[in-house]
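Chemist: Predicted model and sequence below, questions to follow.
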Amino acid sequence: MDELNVTTLVLEPTNASAVRNPSTGGTRQGIPAVHWAILSISPLGFAENGVLLWFLCFRMRRNPFTVYITHLSIADISLLFCIFILSVDYTLDHELSSSYYYTIVTLSVTFLFGYNTGLYLLTAISVERCLSVLYPIWYRCRRPKHQSASVCVLLWALSCMVTTMEYVMCIDTEGRGPSRSDCRAVIIFIAILSFLVFTPLMLVSSTILVVKIRKNTWASRSSKLYRVIPATIITFLVFAMPMRLLYLLCYEYWSTLGNMHHISLLFSTINSSANPFIYFFVGSSRKKRFKESLKVVLTRAFKDEMQPRRQEDNGNTITIETVV
């Protein structure tokens, strides 16, 4: 396996000295136009997710769904920040020093960490909403109070493990090439986890959710949440999923797939930037679009109609604790 540049993993898997060091006498090709698009889109997406995160943490009442969205927003912010800095680095054509080199390593690994976490969180969101529709009594009465937070912690830990494995086995950071067999084993493991476990779970649960809700006129009209989830998942599958497939293949077939790499980065940037827009568009009223406060729009988009609430039975108020 050829030695991989660290900026490599996210920008261009070639030898670092050949690209960055002018003393080699080589001339680098012009900066791809997609990187200018990334530099334009990623700050906007970073700001959108920052505002969303502030509202979710300080201005809105939490429910099981907003807990997942909060963590998803954090993952998107980390991904957008890293890809923006790496694109700036690529554009400015910095020469790599040892300390600078390890800074780029950290950014590249954080990028993959955010991407993996986003995939796992979207799957958890889809599966839980599907279960809430299939088993509404369990969701209202038996669901653990802190299930969303516990699942998020486990998924962050899983993402950390997967990213560390890929970093250790498939990226060279000590001047020696990583083991080809070890890297291939990690690639197979990640491919199985991403495309045979999480992606099918996401697709199946989303399909069941859409079918059930279409049959339930009350649910489809009463909650914007059932539109937010499929829209977010479709956006992820179209824009972000090809990037993971490309990265798994690039270790072996970069010479064939390299030209597609920059486009996959742009698509991933679009995906992470699009989520806040989806929440706003779905949550806003058609008649009052752009006239309502952002808090009202987001509250409507994330309102959980299945969430336990106060009920009255024969004049006696029965308080059911809100699930967070």
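Modeler: Perfect, thanks for sending it. Quick caveat: nothing in here was measured; it's all calculated off a predicted structure. Numbering: from 1, shown residues only.
Chemist: use CA for all of it now, contacts and neighbours both
Modeler: Will do.
Chemist: What's the first helix or strand after the helix or strand where His261 lies?
Modeler: Take DSSP states H and E as the rule and His261 turns out to sit in helix 241-283. As assigned by DSSP H and E, the chain's next helix or strand after helix 241-283 is helix 294-302.
Chemist: Run a quick neighbour tally on His262.
Modeler: Counted by other CA atoms under 10 Å, the residues lying close to His262 total 18.
Chemist: whoops, I mixed them up, Leu155
Modeler: With other CA under 10 Å as criterion, Leu155 counts 19.
Chemist: That one is in what secondary structure piece?
Modeler: Per DSSP H and E: helix 147-170 holds Leu155.
Chemist: Now do that helix: which elements does it pack against?
Modeler: Counting by 3 or more CA pairs under 8 Å, 6 or more residues apart in numbering; DSSP states H and E, the packing neighbours recorded for helix 147-170 are helix 64-92, helix 98-134, helix 180-191.
Chemist: closest one to Tyr253 among those?
Modeler: helix 180-191 (12.4 Å; CA to CA).
Chemist: okay, pairing it with this:
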Amino acid sequence: MEGLNGTAASVLSSGASYTVPLTFFSLIICVFGLVGNGILLCLLFFKVKKNQFTFYVLNLSIADFTFLFGLSVWFIYLVCIFYGMSNSNHVTNLLACFCSLLYHFGFNSGIYLLTVIGLERCFAVLYPLWYQCKRPNNLGVYVCIAMWMLSILVTGLDEFVCGNGKQYLLPGSEDCTNINFFTSALYVCVVCIMLLSSVTLLYDIQKAPLRCHSPRLYIVIIASMTVFLLSVVPARILGLLIYFNILKSEKYVFSTFFITSISSALNCSANPYIYTIAARWGKNLCQGSSMKNALENMFKEAT
């Protein structure tokens, strides 16, 4: 996603009739995502029994909540500006920097954690004996720390090397060209891992009748990765086309801001509702069990 600093002036000065509706629509998505992730975080922190999978989901929900919070603050500021609040360039730049750091950090952490979740489940399918007997107990902690650190690195490079929208004002002439190649290579790896993980888990689902548990957990992972691939990847490609001047930035940078924001918000908002639907699917729905018990029963499939 592009930085907020580079789009602040474009959004605030735009006279397009769809600016305000798009802002409200984006804010509504963020609010739904914040509510869903907030409820899920409360359940995972205080109610649901912990295991190796809930630890990953907890970290993923924190990342999604961080992204949605940063984006929500920015959209609330835009709404205030639209309805007559005085606009200071200094305040706008400071708030844009703060929100951009938050949502870039949350977004990057989320996609790396989601990739790791899919990859680990593949190892559980392909190497079940190793996973059950020899998997280090603290592996999830170390992996999550590594993903957060990777997100800090990528976010720092994006914000402090390619900040202030310079990559769109002077495409191809800044140091951030190398950063774009690096982050694009990471995205390619993420997409490839997600595709391979989805195929592996889909194949394993076909053997579900031979196992004692249902494939709900795998369906959750596949659904989350599918939402990411469908909502975020096209927006990322559009941003690269603008950066390399294949599409003219003057015409598309404003639209790209909302496309990337809405698609990424949909991606980060979808996960808690996917968990809810899957947890209530089948036996749990018929038994009328609580959401806590439904989630615990679903997450048990990871052990």
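Modeler: Done, it's in. Just so we're clear, the structure is a prediction, and the values are computed from it rather than from any experiment.
Chemist: picking up where we left off before, need the helices and strands packed on helix 147-170 of structure 1 in JSON lines (columns: distance to Ile41 of structure 1).
Modeler: Putting these into JSON lines (distance: least, CA to CA, whole Å) gives the following:
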{"stretch": "helix 64-92", "distance to Ile41 of structure 1": "9"}
{"stretch": "helix 98-134", "distance to Ile41 of structure 1": "16"}
{"stretch": "helix 180-191", "distance to Ile41 of structure 1": "28"}
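Chemist: And those helices: which comes nearest Ser40 of structure 1?
Modeler: The nearest among those, by CA to CA, is helix 64-92 at 9.1 Å.
Chemist: The closest one aligns to what range in structure 2?
Modeler: Using TM-score structural alignment, the residues of structure 2 aligned to helix 64-92 of structure 1 are 52-80.
Chemist: same check, this time on stretch 150-165 of structure 1
Modeler: Going by TM-score structural alignment: stretch 150-165 of structure 1 matches residues 142-157.
Chemist: Likewise for stretch 112-124 of structure 1?
Modeler: Counting by TM-score structural alignment, stretch 112-124 of structure 1 corresponds to residues 104-116.
Chemist: Look up the average distance of the matching stretch to its aligned counterpart in structure 1.
Modeler: Superposing on structure 1 and averaging over aligned pairs (mean CA distance after the TM-score superposition for structure 1), stretch 104-116 of structure 2 comes out at 0.9 Å.
Chemist: Measure how buried Val253 of structure 2 is and give me the count.
Modeler: 24.
Chemist: wait, doesn't it sit right on Gly6?
Modeler: No. In this structure Val253 of structure 2 lies outside contact range of Gly6 using CA atoms under 8 Å: 9.0 Å.
Chemist: Let me see the contact set for the residue nearest to Ala265 of structure 2 when sequence neighbours are not counted.
Modeler: With sequence-adjacent residues excluded and distances taken as CA to CA, 6 or more residues apart in numbering, Ala265 of structure 2 is closest to Cys30, at 6.0 Å. Counting by CA atoms under 8 Å, 6 or more residues apart in numbering, Cys30 of structure 2 makes contact with Leu68, Phe69, Leu71, Ser72, Ala265, Leu266, Ser269.
Chemist: CSV for those, including neighbour count and distance to Val199 of structure 2?
Modeler: As requested, the contacts of Cys30 of structure 2 are exported to CSV (neighbours: other CA atoms under 10 Å; distance: CA to CA, whole Å):
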residue, neighbour count, distance to Val199 of structure 2
Leu68, 31, 29
Phe69, 20, 33
Leu71, 26, 32
Ser72, 23, 34
Ala265, 29, 25
Leu266, 21, 23
Ser269, 25, 24
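Chemist: picking that back up, to which residue of structure 1 is the residue nearest to Ala265 of structure 2 aligned?
Modeler: Residue pairing (TM-score structural alignment): Cys30 of structure 2 is matched to Ser42 of structure 1.
Chemist: so how far is Ala240 of structure 1 from its match?
Modeler: 14 Å (CA to CA, to the nearest Å).
Chemist: Give me the neighbour count for the nearest residue to Met169 of structure 1 once chain neighbours are set aside.
Modeler: Using CA to CA, 6+ apart and skipping residues adjacent in sequence, the residue nearest Met169 of structure 1 is Cys183, 4.9 Å away. If you count neighbours by other CA under 10 Å, Cys183 of structure 1 ends up with 20.
Chemist: and the aligned partner of Cys183 of structure 1 in structure 2, what does it touch?
Modeler: Under the alignment (TM-score structural alignment), Cys183 of structure 1 pairs with Cys176 in structure 2. Cys176 of structure 2 makes contacts with Asp158, Val161, Cys162, Gln167, as judged by CA under 8 Å, 6+ apart.
Chemist: How about Arg300 of structure 1: what's its closest non-neighbour residue?
Modeler: Arg300 of structure 1's closest residue in space is Gly283 (CA to CA, 6+ apart), at 5.3 Å.
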